[in-house]
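*Asks:* Only the shape, not the letters, is given here:
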């Protein structure tokens, strides 16, 4: 089941990543002018996308290939993972327009490119949209695509997706799930190894609906969200409990001795749950072609995932009810994500997660998500072959709900550098019932490791603050930071968490390195509560790597977080007025014109 061409490209990219300062698209290493004004590099990145992608001006309308609109009705389901209610879905027996859409894409690709048009109306697809080079799929105003609520439809033979026969698990595609490579269900929109591709909408009435809260069409369960602990029926298998379909790790990794197997598996419960088993396969060095999930497993696919693509546009539509992450470009170059609205309050519903990508522009997007709005990633455990994520600009966005606003990690083993975020309106409109936990967030640990450097943030508005009830850090017992004292899980406006969920990962031998982070122009407004008027629990938390969590070779250095500047910021009132920030294992954290609770701070901190 080995895909040799893909594996060869992985080795090439692994080698080029070691060069460090070379961008795939030729952006230079920062010179003196850029060092003086790092935002000059941000402009260079954004300017890459000034010219539209070149698609031939010819249309391939799905109705010409047999597509027909469907009728819809309401059924009981989950509008969000937090509440049951009525959801809209196609009527049973609706016409399947998936063959028509596939035929239109194939015709456009064969003709040398063009636009595949989905007209206004409701459309039912029993399978994924698979993009091919030089094809632009466009949803007209009022077009809504409903992807079938049937996992088997994403485990069929789609040659254009380069599916692989995985026996009873189905015909699966190469994917990456929470930073680890595997073969799994096809994402609902997918491409691999393509160039010059786009999926767009006319406006936010152009909708891609993942139907993750709709019950399975055969009545066998509550739907995609039921594969997660939060949505699973009582007693049902899900991603967090042992799956009998997963063989013992010793069977999959016979090259490992008993000591190493014990180190990877430990004695924790549910070690063969899919969400733990895949990282264990990576840690054990099991080849990707043997990491097979799909049918009989519980790793939900992304709504949109592009693998190893170049010149990618996602723009102008609304994405709702994603099974897992909403958008996930992996090892892509030149990714433009513009004016997309996301409404997906589901488990792990990150809005936009570029992973191991180079040159990305996020502009004018609107987030209302069940997890991080944006989470920049770069592999997990030993899966670093796609290289780092670098050269990312995020600007002019609105963030309404989510765990984190601008997040880096937690899967960042190959590193993240040159990220710029500016002019973000963090409205936190659900602050009373579902507040944003934290706005600028780094999360990694001694397993995920990686580096973060050259991260710049400016001009963020928080009219309703952040979560006021702390989500406390849960350390390895016996460490220097007591449990239930530091709000790494929510409550700080800025959170550097270098010991994120340390007990989840048993092999903790990759200390992260964090440096050169510069944040300015954050403005936090207070909200009124029965206990007073507050904007945050604490203004910022810098939890550097915690030595107690490390269990690797003794000669590997564990470095502090260093060279951090926070300037010209007003964090409003902190609930912890007596301790408005927390620092551990950090050096040279500089505050310039920082106001907390009406008091100005100009200090250099270490801890």
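*Replies:* Received the coordinates, thanks. As the structure is a prediction and not an experimental result, all values here were calculated from the model. Numbers count the residues shown, from 1 in each chain.
*Asks:* When you work out contacts or count neighbours from here on, use the C-alpha atoms and nothing else.
*Replies:* OK.
*Asks:* Pretty sure residue 301 sits against residue 187.
*Replies:* Yes. Between residue 301 and residue 187 there is a contact under CA atoms under 8 Å: 4.9 Å.
*Asks:* higher neighbour count, the two?
*Replies:* Ranked by neighbour count (other CA atoms under 10 Å), residue 301 and residue 187 place residue 187 first, with 31 against 25.
*Asks:* what about the nearest residue to residue 427 once chain neighbours are set aside, helix or strand, and which?
*Replies:* Closest residue to residue 427 apart from its sequence neighbours, by CA to CA, 6 or more residues apart in numbering: residue 400 at 5.1 Å. Applying DSSP states H and E as the criterion places residue 400 in strand 389-401.
*Asks:* roughly how far apart are residue 298 and residue 324?
*Replies:* Applying CA to CA, to the nearest Å, the value for residue 298 to residue 324 is 11 Å.
*Asks:* adding another structure so you can compare the two:
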């Protein structure tokens, strides 16, 4: 494997290294190999990975991202379950094969209340996007010009195969942290997410298949792991489920749900197997949270949670809710075949809470 150190392409600590990193990626793309961030603090704009390129951070490296939205070009993305063209994720790959982000260094999104977190959901742009979906506007025409649009995800491989994200520490994300969309063969292993901002979900497989999340640690401002498959009509249009996902040996310290499914579940979620999870609390609301509603629709089935220790949660250890957020739609979801075994709950106001409706009853919850 060939290493391409960004300093060989003109990068210097504390300077803007966007162009140097892009040159290193292009050189690496020709033969395959690693773009190496050496020890030190390097500043960059968005990074676009290509096939057979691994972005590797050495142990003493910090890659700090610019917070000026104008630095981030408009690309195809998915924002809260709806496809559109908006600001590029900080690290992005589109329709690539064999891409990776590795190493024990730090990725710092530098997000805060004076930049990305200042306007969490621009009302006019969000309402426009919802109207576009209602009017069947093609995705290619849902374009938000620079200065508009939405906070980007931190790491987003989109329509990629063979994705690996391993060992890195990720802090201060603008939005969702690790957010693969329409991907297959995804390994997320050993990462540490410490990002307490608004909507800072830790890891969101979104309409993805064949995913392993292993040995990770999460302290987040929203859900820690949240499995999704598109929102409302746009999720039903694409019709891509999240399926065949294994989650194992992870730690959860802060967040709404340790393992959440939803609420964007319109494409369906199935075959999710979680084991050896440790909820250390006390700042986690739920160990397992399933949330959907009649706006979303979709089928959620074959969910298993084994060998999990819950030291403390603030509400219900397990919450299954088919009436989340007071919906008004007619696309009633189905939730069935949930298996919980060797679930050890030490402190919780409730162990199991089910909120369902006559139109969307929960079927087949099994304790073993």
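*Replies:* Good, I have the coordinates. What you see is a predicted model; the values in this text were computed from it and never measured.
*Asks:* which one in the second structure is aligned with the residue nearest to residue 427 of the first structure?
*Replies:* Superposed on the second structure with TM-score structural alignment, residue 400 of the first structure falls opposite residue 253.
*Asks:* Then residue 362 of the first structure?
*Replies:* Match for residue 362 of the first structure (TM-score structural alignment): residue 213.
*Asks:* try residue 377 of the first structure
*Replies:* Using TM-score structural alignment, residue 377 of the first structure pairs with residue 228 in the second structure.
*Asks:* What separation do you get for its match and residue 88 of the second structure?
*Replies:* 20 Å.
*Asks:* got it, and residue 114 of the second structure?
*Replies:* 20 Å.
*Asks:* In terms of packing, which of the two has more residues around it?
*Replies:* residue 88 (27 against 9).
*Asks:* Pretty sure that one sits against residue 79.
*Replies:* No. In this structure residue 88 of the second structure lies outside contact range of residue 79 using CA under 8 Å: 11.1 Å.
*Asks:* so what sits against both of those two?
*Replies:* Contact criterion CA atoms under 8 Å, 6 or more residues apart in numbering; residues shared by residue 88 of the second structure and residue 79: residue 152.
*Asks:* The strand holding residue 400 of the first structure: what's the following helix or strand?
*Replies:* Counting by DSSP H and E, what follows strand 389-401 of the first structure is strand 404-409.
*Asks:* quick one: the helices in the stretch 251-400 of the first structure?
*Replies:* Ranges of helices in the stretch 251-400 of the first structure, per DSSP state H, counting those that start in this stretch, are 258-265, 274-283.
*Asks:* and among those helices, the most buried is which?
*Replies:* Ranked by mean neighbour count under mean count of other CA atoms under 10 Å, the helices of the stretch 251-400 of the first structure are led by helix 274-283, which reaches a mean of 22.
*Asks:* ok and that one relative to helix 258-265, angle-wise?
*Replies:* 140 degrees (axes from the mean of the first three to the mean of the last three CA atoms, to 10 degrees).
*Asks:* residues in contact with the residue nearest in space to the middle of the first structure?
*Replies:* By CA atoms, centre = their mean, the first structure has its centre lying nearest to residue 353, at 3.0 Å. For residue 353 of the first structure, the contacting residues are 325, 327-329, 374-377, by CA under 8 Å, 6+ apart.
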